[in-house]
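*Asks:* with the sequence up front, the predicted model follows.
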Amino acid sequence: MTNPFDDEDITYRVLVNDEGQYCIWPDFVAVPAGWTTVHGPGTRKAAVEYVEEHWTDMRPSSLVLH
């Protein structure tokens, strides 16, 4: 079975949590509590590009604010 996070043939969303951390998420899986869709659904490539463009500081927001 193919890992759904690596499957180029399904659609994805980009999610972000309260700490400003991003992830790509298969569209067919429910969005977990604490995460919000900020992009998609679309291709895996588009999701990865969105994350690369928008998640420029990997530190959680709680660390950046201090």
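*Replies:* Received the coordinates, thanks. What you see is a predicted model, and the numbers here were worked out from it, not measured in a lab.
*Asks:* please count neighbours and contacts with C-alpha atoms only from this point.
*Replies:* Noted.
*Asks:* Val64 versus Ala47, what's the distance?
*Replies:* As judged by Cα to Cα, to the nearest Å, Ala47 and Val64 stand 24 Å apart.
*Asks:* okay, the two: which has more neighbours?
*Replies:* Shown here are Ala47 and Val64; by other Cα atoms under 10 Å, Ala47 has more neighbours (23 against 10).
*Asks:* presented hereafter is structure B, for comparison with structure A:
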Amino acid sequence: MTNPFEDESGPYLVLVNEEGQHSLWPAYIAVPAGWTVALAAAPRSECLAHIEKNWVDMRPLSLVHATAARTGAGRA
């Protein structure tokens, strides 16, 4: 059995969770709780390009917000 996450010819989704983390997900597997579809079924290479373009800060959003609050970022 091949790994469904490494099937170059299969369709994938890009999922995003509440922390802004992205995931490549086989289109035929149900989307897990806590994740939403950010890119509908597309070729694996297109999904990976979408993730690379849109997930530029690997930190969870809760950490981004905590860091901003600590440093006063965003204050006028």
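*Replies:* Now that the structure is in, tell me what you want to look at. Just so we're clear, the structure is a prediction, and the values are computed from it rather than from any experiment.
*Asks:* by how much does the helix or strand harbouring Leu48 of structure 2 deviate from structure 1 on average?
*Replies:* Assessed by DSSP states H and E, Leu48 of structure 2 sits inside helix 44-54. With mean Cα distance after the TM-score superposition for structure 1, helix 44-54 of structure 2 departs from structure 1 by a mean of 0.2 Å once superposed.
*Asks:* what's in contact with that helix?
*Replies:* Asp7, Glu8, Ser9, Gly10, Pro11, Tyr12, Leu13, Val14, His22, Ser23, Leu24, Leu39 (Cα atoms under 8 Å, 6 or more residues apart in numbering).
*Asks:* if you set the cut-off to 10 Å instead, what comes out?
*Replies:* Residues outside helix 44-54 of structure 2 that contact it (Cα atoms under 10 Å, 6 or more residues apart in numbering): 5-16, 20-26, 38-42.
*Asks:* then stretch 55-75 of structure 2?
*Replies:* Val16, Asn17, Glu18, Glu19, Gly20, Gln21, His22, Ser23.
*Asks:* swap in stretch 15-33 of structure 1?
*Replies:* Contacts for stretch 15-33 of structure 1 (Cα under 10 Å, 6+ apart): 4-7, 10-14, 34-44, 46-48, 50-52, 54-55, 57-64.
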